[in-house]
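> how would this look folded up:
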Amino acid sequence: MSTSDTASVKPPLEDAADTNSNENDEDGPVLKSRPSIFKLLTLARPEWPVLALAFVIMLGAESTGLLNPIFVARAYDALIDAQLDKGQRLDEINQTMVLVVCIHCAGVVAGFARASLMGIVGERVVGRVRNQLFASILKQEIAFFDTHKSGELVSRLGSDTTLLQQGTSQALPEVLLGVTKTVVAVSLMFWLSPKLAGVSLGSVIVIMSCCFPFGTWIGKLSRSYQDVLGKAQASSTEALGAMRTVQSFAAEEREKKRYEDVIGKINTWWPKLEPRTTYSVGFRKSIVGSAFYVIIFGAGFGALYVSLWYGFTLVNDGEMTLGELTAFQSYIFTIGASLGQTSRFITQLIEAQGASGRVFYLLDRIPLIPAPILQDKDVNQDGDADEESNKHIGVSKEPLRPKEMVGAISFRNVSFAYPSRPDIRVLVDFSLRVEPNSTVALVGASGAGKSTVVALLQRFYEVCAGSISIDGNDIRQLDLQWLRSHIGYVQQEPQLFGMTVRDNVTYGLDRDVTDSELDEVCRKANAFEFIQKFPKGYQTMVGERGVRLSGGQKQRLAIARSLLVDPRILLLDEATSALDAESEHLVQEAINKAVVGRTVVIVAHRLSTIKNASQIVVIDDHRLVDVGTHDILMERCVKYKDLIKRQSIVRPIM
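This is a model prediction of the structure:
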């Protein structure tokens, strides 16, 4: 390839991509807006009325419950009041304690109601977020999955959403509860003794101001911990999904070490922060969290004793009764316990806030494949737009959904580089016209760009230059769902799901399929016979990724699945490469029947499969070299003849 060919090609919207975070970045995602508690609360917007009810219940119960120390103080004062006789003191104590017990029982019932409502809210929120998050991930462009490991995305769906659940249904209510208790207790303390309350409140303010830096620190460590946890999950998911390969290469120890490298050296009592591992980051998170808790809890009770010291002097001076000091002491204990408990839940809330950043990044991320773009000129909904009109791309309008697809394909001066490798051109100035109902075979050395042509035709990626049209309409004008529903795709490595044979063959269809339809396509794909040998037939479970089937069986099911869609365009990316000679011959005959009446694009390394193609396209060094039939290319194309020679074909070309 010449120097000019290797020049950098910047994919469209790359600048837009830079504004979004790559979650593989070591420092975590760069968000459009900083995650906040208020944004976290938007996740529970439909539950706001229930949250408000729970908060009112909490506010009423806690406010009323905090009156108990004042009533108990009355009992204390009555007990030591010399002006009351024994019977009067007992009556006063009984009346007061009955009220205290009633308030306590009401508080227990209210606490149950509040906890139940919050639990239900948490389950609803996490369920909704997981659904929305999975839907958002599914709509991302293929380039997104080239740079984001599936294990990391699974971690977002699992651990991050769990943190959000804990944040919205546990941490946030408990923090609000702690704040409510503190505010009410402080108010009652000022009512009992403004002097003593001023001293106590000053101590609390000093303690809280010293703890603010810990919140930021814990937040950073929590985000870092979730990032390395995602990498650990990606490593384990990848290994477990390829256990046959791992064991066939006796690579168990290698995978174990790779996973341990992400977890970290757990035998070290003071691990280094770099490289970041779950242990090194989690170690520091635990230390900082413990320090945060100790400072609030320990210093809070330290302030309690100082306040009591001053309180005793006020009692001695006659400015407070002993019962009032007892009530005041109870409120100080309440504040100390609330601050200690709140500190733990603040840590959880900060973790949830960090998790919300990663979740909102995925929820808010706009796929880099843009909305369909229409031309300045009107496009014929029947697909009769002229070629000249395709040169002018205008303002985005409604995506096109033509009444039918004819199957005419046109590549015009297409250049392309994968977004993950923008400096390497995969196609250069590629132009090709495919007539409807014809069969075109793409041949060339491995890595020449054949499979890329197939990927671009399905608009998995956006071209860097040029255009691709179907029936005269630029594919960027077409509704993506409509486009892909008219294209059948059989890839080199068939992808099956852990469902039944029937579910896999009918995958993607939004209608019921009759048994006769199913039998017909399976016979065409040479799959009917082996399916009938299964004890449960079409109801046989194929296992994860079709692990219970042979390679040839999986490939034939994938072919049957594609034929059942009855596509106008059929893409075969080495569709017969996994079959033995007999199955290949039978499936090839079936495909020859299936291609009648539709446009077919075949990617072939095994040249014996493409002799009868209407056109054979030779691709070399990412450029189209020649186009013609087998006989014509054998006469004039040196590159094609070299490919035939290197194949060392023993069997006659079919």
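> contacts, neighbours, all on C-alpha from now
Noted.
> tell me the contacts of residue 616?
Counting by C-alpha atoms under 8 Å, 6 or more residues apart in numbering, residue 616 touches 440-443, 610, 627-630.
> how many neighbours does residue 307 have?
Each residue near residue 307 was counted by other C-alpha atoms under 10 Å, and the total is 21.
> surely it meets residue 198?
No - using C-alpha atoms under 8 Å, residue 307 is not in contact with residue 198, being 9.7 Å away.
> here is a second sequence; please produce its structure as well for comparison:
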Amino acid sequence: MRVKLSLPAAPVVTFHHVGALISGRDSGWPCPRQAATTPLLPDILGRQCPAAEHWHPVGTEPDIAVDPYGNCRTQKVILAYLRSSHGRHGSSLLRAVAQLRSQLRAHLLQAPPAPRQRPSAWRWVGGILLGPVVWSKCPRLGLVALCEAEEAPPACSRPHVGESRFNWKLFWQFLRPHLLVLGAAIVLALGAALVNVQIPLLLGQLVEIVAKYTRDHVGSFLTESRHLSTYLLILYGVQGLLTFGYLVLLSRIGERMAVDMRRALFSNLLQQDIAFFDAKKTGQLVSRLTTDVQEFKSSFKLVISQGLRSCTQVAGCLGSLSVLCPRLTLLLLLATPPLVGVGTLMGSALRQLSRQCQEQVARATGVADEALGNIRTVRAFAMEHREEERYGAELEESRCKAEELGRGIALFQGLSNIAFNCMVLGTLFIGGSLVAGQQLTGGDLMSFLVASQTVQRSMANLSVLFGQVVRGLSAGARVFEYMTLSPCIPLSGGCCVPREHLRGAITFHNVSFSYPCRPGFPVLRDFTLTLPPGKIVALVGQSGGGKTTVASLLERFYDPTAGVVTLDGRDLRTLDPSWLRGQVIGFISQEPVLFGTTIMENIRFGKLGATDEEVYAAAREASAHEFITSFPEGYNTLVGERGATLSGGQKQRLAIARALIKQPAVLILDEATSALDSESERVVQEALDRASAGRTVLVIAHRLSTVRGAHHIVVMAHGQVCEVGTHEELLKKGGLYAELIRRQALDAPAPEVPRGPRNRHPRS
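From the prediction side, this is the model:
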């Protein structure tokens, strides 16, 4: 029996056509006959697969006129179906293919293993047995891969950062505006290096003049050496001016590039999705903005100032040495590589110690930052002494590592001095012998000594510079890595609805969602909800039910994994995110975040360019004007870091004013009163009631007493809607909402006991 695949709402094709599709050709690759005649497929799909109603034997469904090997039209039909296979048909097809895959795996494992006695014979037997199976299953396994690829989530659903590699193209974009200044700096650095190469030769000539005259020829010596000494003094001055010039230019280039890089990196980080920040720590991002940019800037400046200069000096001085005395130059070249190798090994160990020391200092700094940032908690538990001990222990460990690093540096410097002094002594001994044999003059020996010292210093600088360049390239790669990231949800782009046409109707259509950092754990499953315009809809349920996730999807911090969220019938993905968040939706969270500036600027943060009168009006609407004006400086009062100088209720009312100043059509209240005491809750609730008038409001609450007046109460559990109705209707049902009411009534404190601030509930 030939078997064919009947695709709903699409022509029926056989696995011959799938074989042609997988082969990538219209014809010329005939599928084996077994691919169409094997009884395995109808057995699997007819008796075991839940999607068997979509598979039929030949003759029960209309066929498609194609050649036996499939053609381009058939391939397009299959691909079009696979790309559109979602919902019931797509999942049924995947279940069928998954069942087919498991059966094929079991079938393939039945091939006998090759015994060790006759490997060559069993190789032929295995080929004969496995050949037809492999040829018959390849097209179907290819279909499995195609279906799974079509059902895979989009590539941008999770922020992925590949391996860090230095982006030379991006580096060129930052360097290009400074090419003229960089060229001038390079010319000055080369000039300083060439001047430095000439100095040893002039010193040798001066020594020749000194050796030529005795005390009886003082006048002649001064006369003859005056010109050379003046020329040497001029060279020293020129060298100093050139060094000053290229260092100033390099500093200018480096600082401006660092500013440009930090600005570009910060701008790109601000554009990333919320999912990106879920996966990254703030400290890591700040480190890239500060430490990595600084490391790269320092390396760039050193490459030009030290690297270019040292390379030029090594090349020039080696040429001078070979001209002065080839024999001594050969001995110097033979002795230098072992010394450089040992120095490189020791330098690598010292760099590792240096990194460990820096990491330990960072840990000590982290302990201090944590203690000072949580000083209220430390003070509340009288743990000052414990924090002192923790910080002292980290400092002691830092001291030990720093002392170990100091001993290593001292050993390196000591051995370096011994090695260089031995080279000087050897040069003097051998050079003195050559001078005694009149094969070398005293002035040439002096020039050789100075030039060889210049070579040694330059090579030592290059050895140290190599490690710095490696660290700089690594830091630059980390910086450029985040500059090239593209957000899955752009900050802008899309259509905007005129305010007079905006009603504020919100609908969630069969929405499913998993956080990108946890793709295998769905938070919402086929979630459907309608927020009528101008009505208050409350979401209640136990923690972890997905309530805050609903608010995040409405703000379009994330896009649904499946389904769609609409505003007045328009898909949120077609709207401008900046317009949506900046003008349509006002968001008030459980933990309001204030900036360390004035009250005026914190409220104006909701609408840049708002007048003072608009700020005052928003504050009055949020019941914040009275306590603001009670401060000596009024609206110019500094609130401290994260609003540390304000109470919880005051911070919440400022957050309400900040949300209301832009006059949003939709208001999201994410447990806005759950962390407040009863008096603060009453004041804030009154402000929220006034703010909700005439707006579409989504209320997320743990305290069910705050949602009694909502037009609709939606009870959520396990990412789905369980119950919908008013307070009275849900109580009559006696379901989950009634159970939650009963639990909160049992947990409520006795009336005669003063009510303090409630514990903060975890967010959904």
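> what's the TM-score here?
Laid over one another, the chains give 0.80 as their TM-score (TM-score structural alignment, normalised by the length of the first structure), with 594 aligned residues with a C-alpha RMSD of 3.6 Å.
> on that earlier part again, could you list which of the contacts of residue 616 of the first structure belong to helices?
Per DSSP state H, helices hold the following members of the contacts of residue 616 of the first structure: residue 630.
> which of the contacts of residue 616 of the first structure has the largest number of neighbours?
In terms of neighbour count, residue 441 stands highest of the contacts of residue 616 of the first structure at 28 neighbours, by other C-alpha under 10 Å.
> trace it over to the second structure, please.
The equivalent of residue 441 of the first structure in the second structure is residue 538 (alignment by TM-score structural alignment).
> tell me the centre residue of the first structure?
The centre of the first structure sits closest to residue 153, judged by C-alpha atoms, centre = their mean, with a distance of 4.2 Å.
> you'd agree it is in a helix?
Yes - per DSSP: H, G, I helix; E, B strand; the rest coil, residue 153 of the first structure lies within a helix segment.
> quick one, what contacts it?
residue 230.
> quick check: it vs residue 431 of the first structure, distance?
37 Å (C-alpha to C-alpha, to the nearest Å).
> and for residue 229 of the first structure?
46 Å.
> of those two, who's got more company?
residue 229 (24 against 16).
> isn't that one right up against residue 279?
No - using C-alpha under 8 Å, residue 229 of the first structure makes no contact with residue 279, being 9.7 Å away.
> what segments of the stretch 1-150 of the second structure are strands?
3-6, 12-14, 55-57 (DSSP state E, counting those that start in this stretch).
> any idea where the strands of the stretch 551-700 of the second structure begin and end?
Using DSSP E, counting those that start in this stretch, the strands found in the stretch 551-700 of the second structure span residues 562-567, 570-571, 585-588, 666-670, 696-700.
> can you lay out those strands as a markdown table showing mean neighbour count and distance to residue 748 of the second structure?
Output for these, formatted as a markdown table (neighbours: other C-alpha atoms under 10 Å; distance: least, C-alpha to C-alpha, whole Å):
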| stretch | mean neighbour count | distance to residue 748 of the second structure |
| --- | --- | --- |
| strand 562-567 | 20 | 37 |
| strand 570-571 | 15 | 42 |
| strand 585-588 | 24 | 26 |
| strand 666-670 | 25 | 22 |
| strand 696-700 | 26 | 20 |
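> ok, which of the ones you listed comes nearest residue 369 of the second structure?
Shortest distance between residue 369 of the second structure and these, using C-alpha to C-alpha, is found for strand 585-588: 28.7 Å.
> tell me what that closest one is packed against?
Packing partners of strand 585-588 of the second structure (3 or more C-alpha pairs under 8 Å, 6 or more residues apart in numbering; DSSP states H and E): helix 648-660, strand 666-670.
> mean deviation of it from the first structure?
Once fitted to the first structure, strand 585-588 of the second structure is off its aligned match by 0.9 Å on average (mean C-alpha distance after the TM-score superposition for the first structure).
> pull up the aligned stretch in the first structure for that strand.
Taking TM-score structural alignment, strand 585-588 of the second structure hits residues 487-490 over in the first structure.
> name the surrounding residues that touch the matching stretch.
Contact partners of stretch 487-490 of the first structure, identified using C-alpha under 8 Å, 6+ apart, comprise 458, 558-559, 562-563, 565-573, 575.
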